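Asks: Provided below are the primary sequence and the corresponding predicted coordinates.
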Amino acid sequence: MQIDLKGKTALVTASTAGIGLAIAEGLARAGARVVVNGRSDASVDAALARLRAAAPGATVDGVAADLSGPDGAARLTAAAPHADILVNNAGIYGLKPFFDIDDAEWEHYFQTNVMSGVRLARHYMKGMLERDWGRVVFISSESALNIPVDMIHYGFTKTAQLSIARGLAKLAAGSQVTVNAVLPGPTLSDGVRTMLQAVADKTGRSVDEVAVEFVRTHRASSILQRPATPDEVANMVVYACSPQASATTGAALRVDGGIVDTLA
């Protein structure tokens, strides 16, 4: 399958590292003009350098904006007013007991993980519908279906993304604009590597070994029995953004290694 996105502009939020950067690279390799986003100029510049090295000749730009509030979304849409492809990857996560999560933290997760995508979809989907072509992808998680007891506030936001993606797909009914959610499972991203490094140092094992043990212990239903790589998740996202995925909309596309034990 040859995915050709030449002439399309793709915006990937939180794309300076990890899954977001892998998605940006995949879209750039497919010929799209890619706009990367991060919270600082330094992280955006570093990501642009990596993309230009990985995909020579690709057209890549960047916008530094913190999407945890409306001001950041306004800054991003002002700097990049047009997109044919929107990948809502911005999000935060962290382990925390339910009784220790105060109202402010619930609101912070909601604004960052949910409203960031709502604000951008509200802006970019209008143009997509007017042009009768577009792709919107929300990066959700298997935690949307398999709510983790130690990250209930995170799981809630990922479930919300599924509802929004499904509703927006219905909003675009009859058009060539598709809206989908992609649900990664445990993924060995830069952030996860950093989180596991302390355990690896303490036990004298590699981060990869610790990551496999985590999946087999804490996500025992995994069929894959290892974490995914950012590139494996990105492959699904690039497909969902492609012309070939024209009949896939309103879907929750799982890249969870089979963790969620359901046939559908």
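Replies: Sure thing, it's come through. Everything numeric here is computed off the predicted structure, so don't read it as measured data.
Asks: from here on, contacts and neighbour counts on C-alpha atoms
Replies: Fine.
Asks: Could you pull up the residues touching Arg226?
Replies: 211-213, 215-216, 257 (C-alpha atoms under 8 Å, 6 or more residues apart in numbering).
Asks: Among those, which lie within helices?
Replies: Among the contacts of Arg226, DSSP state H puts 211-213, 215-216 in helices.
Asks: follow-up on the earlier one: who wins on neighbours among the contacts of Arg226?
Replies: The most crowded member of these, judged by other C-alpha atoms under 10 Å, is Ala211 (23 neighbours).
Asks: And the residue lying closest to that one once chain neighbours are set aside, how far from Lys8?
Replies: Leaving aside its chain neighbours, Ala211 sits nearest to Pro227 (6.6 Å; criterion: C-alpha to C-alpha, 6 or more residues apart in numbering). Separation of Pro227 from Lys8 (C-alpha to C-alpha, to the nearest Å) stands at 31 Å.
Asks: If you count surrounding residues, which of the two has more?
Replies: Pro227 (23 against 16).
Asks: Hmm, that one is touching Val192, no?
Replies: No. Pro227 is beyond contact range of Val192, at 10.3 Å (criterion: C-alpha atoms under 8 Å).
Asks: quick revisit: the residue nearest to Ala211 and Asn146: what is the separation?
Replies: 16 Å.
Asks: Check Gly94 too.
Replies: 16 Å.
Asks: Included below, for side-by-side comparison, is a second structure:
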Amino acid sequence: MKIDLDGKTAVVTGSTGGIGLAAAIGLAGAGAAVILNGRDEDRVEAAVRTLLEAVPGADVAGIPADLSTAEGCDKLAGELPNTDILVNNVGIFGPKPFFEIDDATWERFFQLNVMSGVRLSRAYMKGMMERGWGRVVFISSESALNIPADMIHYGFTKTALLSLSRGLAKLASGSGVTVNSVLPGPTMSEGVGEMLKEMAAEKGLTVEEAGVEFVKSERPSSIIQRPATTQEVANMIVYVCSKEASATSGGALRVDGGVVDSIVP
């Protein structure tokens, strides 16, 4: 199967690194014109350079915008009025004891992880439906199903994305627009790598070895027994954005290494 997205435009939120940048590189490699996004202009420009190194000659641009606010989402939609593909990837995570999570933290996680996808889907989906083709993807997490006791606020936002994705898929019924969620498990992104550095230093391990140990101890149900790479997750994202995935909508597609102990997707 050859995925060809020539002539399509894709915006990937939170794409200055990690899964977002890997997905952007994959989409550009399939021929899509790609818009990168992040809060910091310098990091967005650096990500554009990284993508061009990976896919020479790619059609790529960057739009810096803080998507935790309505104003930031309006800025992105104002500079890019239409897109064929929307990958709602931006998000934050981090462990914190439940009794120490104040209202402001709950609100911060909700605004970025959930409302950015609400606002951008509202901005772009109607045009996709009118044109008869489009792909919307929400990057959820296995934590949407296995709510972590030390990250309840994070798991809550990722569960919310499953509801949003399924509802929007029904809204777009018969229009040629598909809406899906992708659920990564532990993934060796820059953020996770930073989180593992302290553990690695304490135990005299490499970050990669610490990642394996983390998965085995904290996600023992993992079948692959290691973190996924960002490219492995990006492969699923690129597929679900493709023309070939036209019969896949309303799905919650797991790239979790088998962490969720279920025989049903």
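Replies: Arrived safely, thanks for sending. As the structure is a computational prediction, the values presented were derived from the model and not from experiment.
Asks: Give me the TM-score for this pair.
Replies: Overlay of the two chains. TM-score (TM-score structural alignment, normalised by the length of structure 1): 0.99; 264 aligned residues with a C-alpha RMSD of 0.5 Å.
Asks: And Gly94 and Asn146 of structure 1? Which one has more around it.
Replies: Asn146 (14 against 9).
Asks: Make sure the more buried one is indeed in a strand.
Replies: No. Counting by DSSP: H, G, I helix; E, B strand; the rest coil, Asn146 of structure 1 is not found in a strand; it is coil.
Asks: how many neighbours does the closest residue to it other than its chain neighbours have?
Replies: Nearest residue to Asn146 of structure 1 in three dimensions, chain neighbours excluded: Val260, at 6.7 Å (C-alpha to C-alpha, 6+ apart). Using other C-alpha under 10 Å, Val260 of structure 1 has 18 other residues around it.
Asks: for Val260 of structure 1, what are its contacts?
Replies: 142, 145-146, 221-222.
Asks: quick one: which of those residues has the most company?
Replies: That'd be Glu142 among the contacts of Val260 of structure 1, by other C-alpha under 10 Å, with 25 neighbours.
Asks: Who are the contact partners of it?
Replies: Neighbouring residues of Glu142 of structure 1 by C-alpha under 8 Å, 6+ apart: 183-185, 254, 256, 259-260.
Asks: now those as JSON lines including distance to Gly127 of structure 1 and secondary structure?
Replies: Formatted as JSON lines, those follow (distance: C-alpha to C-alpha, whole Å; DSSP: H, G, I helix; E, B strand; the rest coil):
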{"residue": "Leu183", "distance to Gly127 of structure 1": "26", "secondary structure": "strand"}
{"residue": "Pro184", "distance to Gly127 of structure 1": "28", "secondary structure": "strand"}
{"residue": "Gly185", "distance to Gly127 of structure 1": "32", "secondary structure": "coil"}
{"residue": "Arg254", "distance to Gly127 of structure 1": "28", "secondary structure": "strand"}
{"residue": "Asp256", "distance to Gly127 of structure 1": "32", "secondary structure": "coil"}
{"residue": "Ile259", "distance to Gly127 of structure 1": "37", "secondary structure": "coil"}
{"residue": "Val260", "distance to Gly127 of structure 1": "35", "secondary structure": "coil"}
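Asks: Distance from the chain centre to the helix or strand hosting Ala22 of structure 2, please.
Replies: Secondary structure assignment for Ala22 of structure 2, by DSSP states H and E: helix 18-29. Its chain's C-alpha centre and that of helix 18-29 of structure 2 lie 10 Å apart, by C-alpha atoms, centre = their mean, to the nearest Å.
Asks: again, but for stretch 178-189 of structure 2
Replies: Counting by C-alpha atoms, centre = their mean, stretch 178-189 of structure 2 comes out at 6 Å from the chain centroid.
Asks: just stretch 91-101 of structure 1 next, same as before
Replies: Remark: stretch 91-101 of structure 1 is offset 19 Å from the chain centroid, using C-alpha atoms, centre = their mean.
Asks: can you map out the helices along the stretch 51-200 of structure 1?
Replies: Under the criterion DSSP state H, counting those that start in this stretch, the stretch 51-200 of structure 1 contains helices at 70-79, 103-109, 116-131, 152-171, 190-203.
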